[in-house]
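> fold the following and give me the result.
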Amino acid sequence: MATIERVELQMIDLVPKVKRVDAIQSFVSQETPFVTITDSDGAVGTGYCYTIGTGGPSVMALLEHTLAPALIGRDPERIEGIWRDLMFLTHATAVGAITSLALAAIDTALWDLKCKKAKIPLWKAAGGVRDRIPLYSTEGGWLHLEQQALVDDALAMQSKGFRGSKIKIGREHISQDDARLGAVRAAVGASYEILTDGNQSFVLSEAIRRAQVLEEHRIGWFEEPLPSDDIQGHVELARRTSVPIAVGESMYSISQFKDYLQTGAASIVQVDVARIGGITPWLKVAHMAEAFNVMVCPHFLMELHLPLVCAVPNAKWLEYIPQLDAVTSMGMRIEDGFGVPSDAPGLGIQWDWDAIDAMSLGSRTITEGA
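Model (predicted):
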């Protein structure tokens, strides 16, 4: 039996290629912790997570001082057991973003290692339902962009075969969101999907008002209309509108998704593999949503989510926001508006380690247990 001998930790800060502004924040940087696990057979797996500009050092501290030392000597194939042990090891700080992000970096590294040793790509190892998934673009729909820029980007993506675009909403007055969405709808026609994202910026009464506008423009979903901990507010909003309610990027446990699904507070699950704590819990949420006949359309991390949405039967979309171009030797494969997962063993991400090392903000190697 092979055991884990070494855990390498490092973090880089990726600056977005374009300005990204939504109703509550601006993305000025993306701290990206990496975990690389080597077992006694010499097999290597790499995982990662992310924060939007802050919190990365806290994730790294939890990995260095608590989680990584607990991996030494463990059987890397016992992924579920490791995940549970590490969760209970950090029970005083869970459920929460820092713990989930740290767990995700480890869990994705273990899945990468397992798939590489088995010589199978993640999308097949996790289910292998489909070999491609339709893309929608968020990168040209940010809140600061003017109306014509939104139209131009949606038309450009439509010409590339994309099936939809997401537009950020939450301008000061409802009429501004109305005009922006109306202009895009008029340009792209009825068959192109327009999705919207409020980024938790509304109170319930205003969300109900905005949902009426979304219905008029035949919007595909209303994402994060309210703060994520307001389940009852989402229940009431879902009752008052025909626009599907999408949630998930700000939720950090399986149980939180269970509460939304049981109460009918959401009809689209946007579980984020980094924020839920890795591939292991991501698959559980996806299959739980399947039991409720609910779609899974994950948030961000397109390179990592691509094999996962191709693994499960209830996924419909992959969100296009380029993230890793500066640190990969090969970009995500796109054909006629579809994301196509790699057949290479592992996660399917081809890391450029020279670029990562050059951008590193610090590293640590763990070879002895706690």
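
> only C-alpha atoms from now on, for both contacts and neighbour counts.
Fine.

> and the helix ranked longest in the chain, what does it pack onto?
What stands out as the longest helix in the chain, according to DSSP state H, is helix 97-118. Judged by 3 or more CA pairs under 8 Å, 6 or more residues apart in numbering; DSSP states H and E, helix 97-118 is in contact with strand 30-39, strand 44-48, helix 56-62, helix 79-89, helix 122-125, helix 273-276, helix 279-291.

> the residue nearest to residue 240 when sequence neighbours are not counted in helix, strand or coil?
If you skip the residues right next to it in sequence, residue 240 has residue 208 as its closest partner in space, 7.0 Å away by CA to CA, 6 or more residues apart in numbering. Following DSSP: H, G, I helix; E, B strand; the rest coil, the label given to residue 208 is helix.

> to compare against the first, here's the next sequence to fold:
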Amino acid sequence: MKITKIEVKKLSIPLPKPYKLSKLYGTLYNTEPVVVKVHTDEGIVGYGETDAMPLFTGESPETVFVVISEAIAPALIGRDPLNIAKVHEVMDGITKDMHLAKAALDMACYDILGKFAGLPVCEILGGKLRDELPIMGSIGGGSPEKNAQDALGMLDKGYKSIMVKVGGSNVELDIERTHAVREAVGAGYPLIADANQGWDVRRAIRYIKGIDSCKLELFEQPIAAWDVDGLVKIKEKTDMALSADESVMSLENAKILIKEKAVDVFSMKVS
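Have a look, this model is predicted:
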């Protein structure tokens, strides 16, 4: 089997309502995925998708579009999409990093492989581990009162956990918001906070101490992605379980975080 054509489309999809993140990211009004369509000489077509955000991933929809269209796609024409290891070798030989651009094509090749084999991709990867996954709701910004109302709405819709986006300019307000959500959902319901790199070590520790009674499951990416030493300091000075998101963009990143015992959990995105 050979790849004959790769189509790349950049989309902009309005969100149902503005999604306020940390002070670093601001407020999102649209999601801008890049979708690839990989054609083969046997008529099988594979689809892949990625959703880049410059401050989050180091890639933008524009860079992903250009890198795939002008660099990677031409090099993959004539290649066997079933030989995914070789596909990655070719992509890595063209550009370092650009993980999200490569992820979209990786996904499309696995889609082709699954269709060719007549199997769900999960079976190819080792088998299905569960029949369903619990879905997490997310609360972005707003007042404590509005956050509490939103949390109750998510409970009614059946969400099994909630992430509260923090990392704003006012740490005390984010503490109040977290307490309001905890009071609304009650003790024992899984809550996670995510600062999206919005704070420094001092502010992150202040927040952790301020919400100690809320008993969060995790605190995700409290500080800048590059600041592994800072994550270690937070671990040393608090009992909060920390999650790395923006800090773990590669296998090399993961190895460093594990070696330094900087976090407890990785939050992984597939595209």
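
> mind checking the TM-score on these two?
Comparison of the two superposed chains (TM-score structural alignment, normalised by the length of structure 2) gives a TM-score of 0.91, and 264 aligned residues with a CA RMSD of 1.7 Å.

> re earlier: quick one: closest of the helices and strands packed on helix 97-118 of structure 1 to residue 104 of structure 1.
helix 273-276 (5.1 Å; CA to CA).

> quick one: distance of that closest one to the chain centre.
Computed by CA atoms, centre = their mean, to the nearest Å, the chain-centroid distance of helix 273-276 of structure 1 equals 7 Å.

> contact partners of that helix?
Outside of helix 273-276 of structure 1, the residues that reach it under the criterion CA atoms under 8 Å, 6 or more residues apart in numbering are 48-50, 97, 100-101, 104-105, 249-254, 279, 281-282, 298, 304-305.

> swap in 7 Å and give it another go.
By CA atoms under 7 Å, 6 or more residues apart in numbering, the list of residues contacting helix 273-276 of structure 1 from outside reads 49, 97, 100-101, 104, 251-253, 279, 282.

> for stretch 103-123 of structure 2, same thing?
Counting by CA under 7 Å, 6+ apart, the neighbours of stretch 103-123 of structure 2 from elsewhere in the structure are 36, 38, 44-50, 81-82, 84, 128, 271.

> any idea how far residue 199 of structure 2 is from the aligned partner of the residue nearest to residue 240 of structure 1 in structure 2?
Residue correspondence to structure 2 (TM-score structural alignment): residue 208 of structure 1 is matched to residue 205. With the distance defined as CA to CA, to the nearest Å, residue 205 of structure 2 ends up 9 Å from residue 199 of structure 2.

> the two: which is more packed in?
Ranked by neighbour count (other CA atoms under 10 Å), residue 205 of structure 2 and residue 199 place residue 199 first, with 23 against 18.

> wasn't that one part of a strand?
No - note on residue 199 of structure 2: no strand contains this position according to three-state DSSP, which reports coil.

> the residue lying closest to it once chain neighbours are set aside: what's it in contact with?
Counting by CA to CA, 6+ apart, residue 223 is the residue found nearest to residue 199 of structure 2 once chain neighbours are left out, at 5.1 Å. When contacts are counted by CA under 7 Å, 6+ apart, residue 223 of structure 2 touches 197-201.

> now which residue in structure 1 aligns to residue 223 of structure 2?
In structure 1, the residue matched to residue 223 of structure 2 (TM-score structural alignment) is residue 226.

> I'd assumed that match was in a helix, is it?
No - the assignment for residue 226 of structure 1 (three-state DSSP) gives coil, which keeps it out of a helix.

> returning to what we had before: which of the contacts of residue 223 of structure 2 has the most neighbours?
The most neighbours, when these are compared by other CA under 10 Å, belong to residue 197, which has 27 neighbours.

> need the contact list for that one.
If you count contacts by CA under 7 Å, 6+ apart, then residue 197 of structure 2 has 24, 221-225 around it.

> adding distance to residue 158 of structure 2, write those residues out as JSON lines.
Conversion of the contacts of residue 197 of structure 2 to JSON lines gives the following (distance: CA to CA, whole Å):
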{"residue": "24", "distance to residue 158 of structure 2": "30"}
{"residue": "221", "distance to residue 158 of structure 2": "26"}
{"residue": "222", "distance to residue 158 of structure 2": "27"}
{"residue": "223", "distance to residue 158 of structure 2": "31"}
{"residue": "224", "distance to residue 158 of structure 2": "33"}
{"residue": "225", "distance to residue 158 of structure 2": "32"}
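
> from those, pick the one nearest residue 167 of structure 2.
The shortest gap between residue 167 of structure 2 and any of those belongs to residue 222, at 7.2 Å (CA to CA).

> name the nearest residue to the closest one, ignoring sequence neighbours.
Leaving aside its chain neighbours, residue 222 of structure 2 sits nearest to residue 195 (4.8 Å; criterion: CA to CA, 6+ apart).

> perfect, I'm done here.
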